[in-house]
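Enquirer: Turn this into a model:
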Amino acid sequence: LDAGVDQFGGEFNPKALIGLVRAGSVPESRLDTSVRRLLREKFRLGLFDDARFVDVEAADAIVGREDARAAGLEAQARSLTLLTNGGGAAHLPLQGRPTVYVEGLDPVELAGWADVVTDPDRADVAIVRTDAPWEPRGNGADIESFFRAGSLEFHDDELAHLRDLAARVPLVLDVYLDRPAILAPLLDVASTIIANYGASDTALVNVLFGAVEPQGSLPFEVPSSMEAVAVSRPDVPSDTVDPSFAFGHGLRYLDWSPAARPDPASTTIEMADVAAPGGRFDLTSATVAQVLADAEALAIIAEL
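Expert: Next up is the predicted model:
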């Protein structure tokens, strides 16, 4: 307060300030000064004018509009960053209508694009979505607990799983990079690696099959090891030794033209992990059209 602070950020408990006022250390007149300053700014912004209130009917007509949602989906897809693009069945964009095995991706999103199986040994390609590593910290009440922190290295069990999967079928790996991840151990494992920053399954599928071209670039470098992170200067960007990917890296599709979105009705998606209500569907396979036309089955998928 003596330094001129009028508003404390991140504070929800006024007990300390009330105690100072009651003890006579802070006069109420000082609080009045801060209140006047804060209210003055609010009045200058017109926050208390009737004309500034939200027009509910106008908001309903604007928020969630189809063209805005489509633009948002397009932006998500274009933001995806293609880090590597291998050959064979895992080369992007995926061609034809492959048989795929998925983890971390809603299989219904692949309707029309691919047939989905639950056994990777029967697939042409595997698609896995995962997150950059992090370690829980704080006790739930600390601000730190709201953020992902800790080592950037994938756990050994996850690396082992991805290696086993890639040994059985070409692997396309999509990693949510809310923070850099140590991808070096996966460069020889995954045929293709994509980075996303919060894109939906729909956006990813549109890029995988060429409906949209990935145009993203890394907003930070991807270090090659935690040792390189430890010796880097924390106040200098892009300062790790021999990074796996430099700041701004991002590949593009060659000779790309938008792929037409197919009709999903004929796609086969194995539903072994979704118990079909009343046994109406084959527990090993069912067409998307069959599943989506059934209210109870659709409810089960929505809950998952």
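Enquirer: okay, CA-based contacts and neighbour counts for the rest of this
Expert: OK.
Enquirer: those strands in the stretch 51-200 of the chain, which residues are they?
Expert: Remark: strands assigned in the stretch 51-200 of the chain by DSSP state E, counting those that start in this stretch are 81-85, 99-103, 115-116, 125-131, 171-176, 192-196.
Enquirer: So for residue 70, which of those sits nearest?
Expert: Comparison of the strands of the stretch 51-200 of the chain against residue 70 by C-alpha to C-alpha identifies strand 192-196 as nearest, at 18.1 Å.
Enquirer: how about this one, so we can line them up?
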Amino acid sequence: MRGRLLASIVGSTLLAAVAVAGPPAQAAPSTVDRLIARMTLPQKVGQLFATYAYGGDATAPSAADAAANRQAYGVDTPAEVVRKYHLGGVIYFTWSNNLTSPRQIATLSNGLQASAAASGARIPLLVSTDQEHGIVQRLPAPATLFPGSMALGAGRNPVDAYTAARITGQELRAVGVQQVFAPSADVNVNPANPVIGVRSFGSDPLLVAGMTAAQVVGFQRAAGISAAAKHFPGHGDTVDDSHDALPYIHHTRAEWERLDAPPFRAAIAAGIDTVMTAHIVVPSLDSSGDPATLSAPILTGLLRDQLGFRGVVVTDSLGMAGVRQKYGDDRVPVLALKAGADLLLMPPNLDLAINSVLAAVADGELTESRIDASVRRILTLKQRRGLLGAPPTVDPAAAERLVGRDAHQRALRGITDRTVTVLRNDADLLPLSPVAGRTPPAGASSTPASERSVLVTGWNASAFDNVGTLAAGLAARGNRSTALPTGLPDDARIAEAVAAAQAHDLTVVLTQRAWDTRINDPGGRQQKLVHALAATGRPVIVVAVRDPYDVAYFDDVPTQLATYGYTRASMESLTRVLTGEVSPRGKLPVDIPDPADPETARYPYGHGLTW
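Expert: Purely as a prediction, here's the structure:
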């Protein structure tokens, strides 16, 4: 019943979106063929690569960024990187110093496009970034920073997923970004997954499929940018991170069809431009031991021939360990192309990668017609996104006006309010007293906010100051609140938090992947903090601000919530739920297993309290 209802909702959402946005623009093959006919082989091979360059200005990077470019590429500026390699695309990151403000990003995009237009085959770039939201977002505020995929899954509303994608796509396009590496189509069926987790919409393939399709329509039909469903054939059931290792997924073919395939089928049906590969081994799909990125049975046999995908296949970063363990960096790009990939992302040595592909053509391992096939798909995508006409410049002043504008922030607030999930309220602490002057909702605490002192403590993200944001929100509503971020606390910090809790009426403690005592929370420091606070006998509320799985470890805390993220918007929505300004609406998009018996759900899929 749930699946049929969701399918009905998603179907009507997609139809409405298509009706408003109209059909996608069709590529003109004759234009693409004429471009290919006049390109040299090095220019064609350059179109197959997308990578980063250091600096916030295309022609005048800082001295440090120029030095970083020289070390990586032998030239000083991002514009020179584009010209030297005839790049098909660039990707923006914070760590490569590309992203500061809407005006700066738009100006950088214009400069890079000018470089591409004045050199080589004069083909514009496909500019991309990873704006999944939640824990993976690149554009800084004032960009509208939506909750991540699992939060949207908790909200259960495909229209919200569509709206978040539409607004994100509009803001990206305004700053000159035409491709977003989102949404994640992975089904997170393994709570111990170290790399996907809250980047997934949930553990139900139908839920993930519906949300994925809604976001594809939001990005592509409504906002006009290219989306990428990732990570094919599905990265949701692993205990290894492909950034650091080569994960194996042991789903049978039937399990893959039931669990992993539905979101990718939905993305393809919705017209997805791009599918990103995963550096994972799935023996039931390819017994060779090759990662999917290098697997012809998976990329060509499964994705293209069986699922019918005709768009661009982009690799995940070729600098990740998962794709570099079996073959050398000179072989990986060649093998990826032979497997069926088109766009090769971020090789660790761009010179080596490009020259390896050229050498493979020279010695007959790759044919030029095989290169042409991938170039044709890439140029067709660029044509579809309006990049093969006039130079694709953007207006930096208009970008400043559009990015983060009030209407977008209002949509953000409403969407995020619908994601906060109350898992337990055994002590009847919630909702707390509302803003002074409002009638308390039924069941609200009888202690006036002005007489209540609240300690907000626990894990804190410096980029968002989630502890401080929550404390400030409670203070704005009349509470006497104190912020005490602990990070991963040592014994002294735990003792400080306990002493502070004893001096306050209520403590709200935030945790971030406290379940992962192997890597993220070595020694269980966050768990020790929560238990010590509970032992004070004072009321405690625990909030999992990333993975909801944390709460299963805190039986001694009778009030538990999950936000699935720690952005400012998530903390503001948490404040409104705690104080009764809005009713909690979120429903778990995953099972939360019992630590003592992982086969038993402590909280099942769909659980969530409201009032």
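Enquirer: about what we covered before: dump the strands of the stretch 51-200 of structure 1 into a markdown table; add distance to residue 253 of structure 1 and mean neighbour count as well.
Expert: Compiled in a markdown table, the strands of the stretch 51-200 of structure 1 are given as follows (distance: least, C-alpha to C-alpha, whole Å; neighbours: other C-alpha atoms under 10 Å):
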| stretch | distance to residue 253 of structure 1 | mean neighbour count |
| --- | --- | --- |
| strand 81-85 | 9 | 22 |
| strand 99-103 | 21 | 21 |
| strand 115-116 | 23 | 25 |
| strand 125-131 | 18 | 21 |
| strand 171-176 | 15 | 24 |
| strand 192-196 | 13 | 24 |
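Enquirer: With distance to residue 74 of structure 1 as added columns, please give those in JSON lines.
Expert: Shown next, in JSON lines, are these (distance: least, C-alpha to C-alpha, whole Å):
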{"stretch": "strand 81-85", "distance to residue 74 of structure 1": "14"}
{"stretch": "strand 99-103", "distance to residue 74 of structure 1": "23"}
{"stretch": "strand 115-116", "distance to residue 74 of structure 1": "24"}
{"stretch": "strand 125-131", "distance to residue 74 of structure 1": "19"}
{"stretch": "strand 171-176", "distance to residue 74 of structure 1": "18"}
{"stretch": "strand 192-196", "distance to residue 74 of structure 1": "13"}
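Enquirer: wait, which of those is closest to residue 60 of structure 1?
Expert: It is, among the strands of the stretch 51-200 of structure 1 and with distance given as C-alpha to C-alpha, strand 192-196, at 30.1 Å.
Enquirer: what's the average per-residue distance for that closest one once overlaid on structure 2?
Expert: Superposed on structure 2, strand 192-196 of structure 1 shows a mean distance to its aligned partners of 0.6 Å (mean C-alpha distance after the TM-score superposition for structure 1).
Enquirer: Name the surrounding residues that touch the next helix or strand after that strand.
Expert: Counting by DSSP states H and E, the next helix or strand C-terminal to strand 192-196 of structure 1 is helix 201-208. Contacts to helix 201-208 of structure 1, defined as C-alpha atoms under 8 Å, 6 or more residues apart in numbering, come from residues 73-74, 76-78, 80, 92-94, 105-106, 109-110, 212-214.
Enquirer: so which of the strands of the stretch 51-200 of structure 1 comes closest to residue 243 of structure 1?
Expert: strand 81-85 (12.8 Å).
Enquirer: which other residues reach that closest one?
Expert: For strand 81-85 of structure 1, using C-alpha under 8 Å, 6+ apart, the contacting residues are 91-92, 191-196, 214-218, 245, 249-252.
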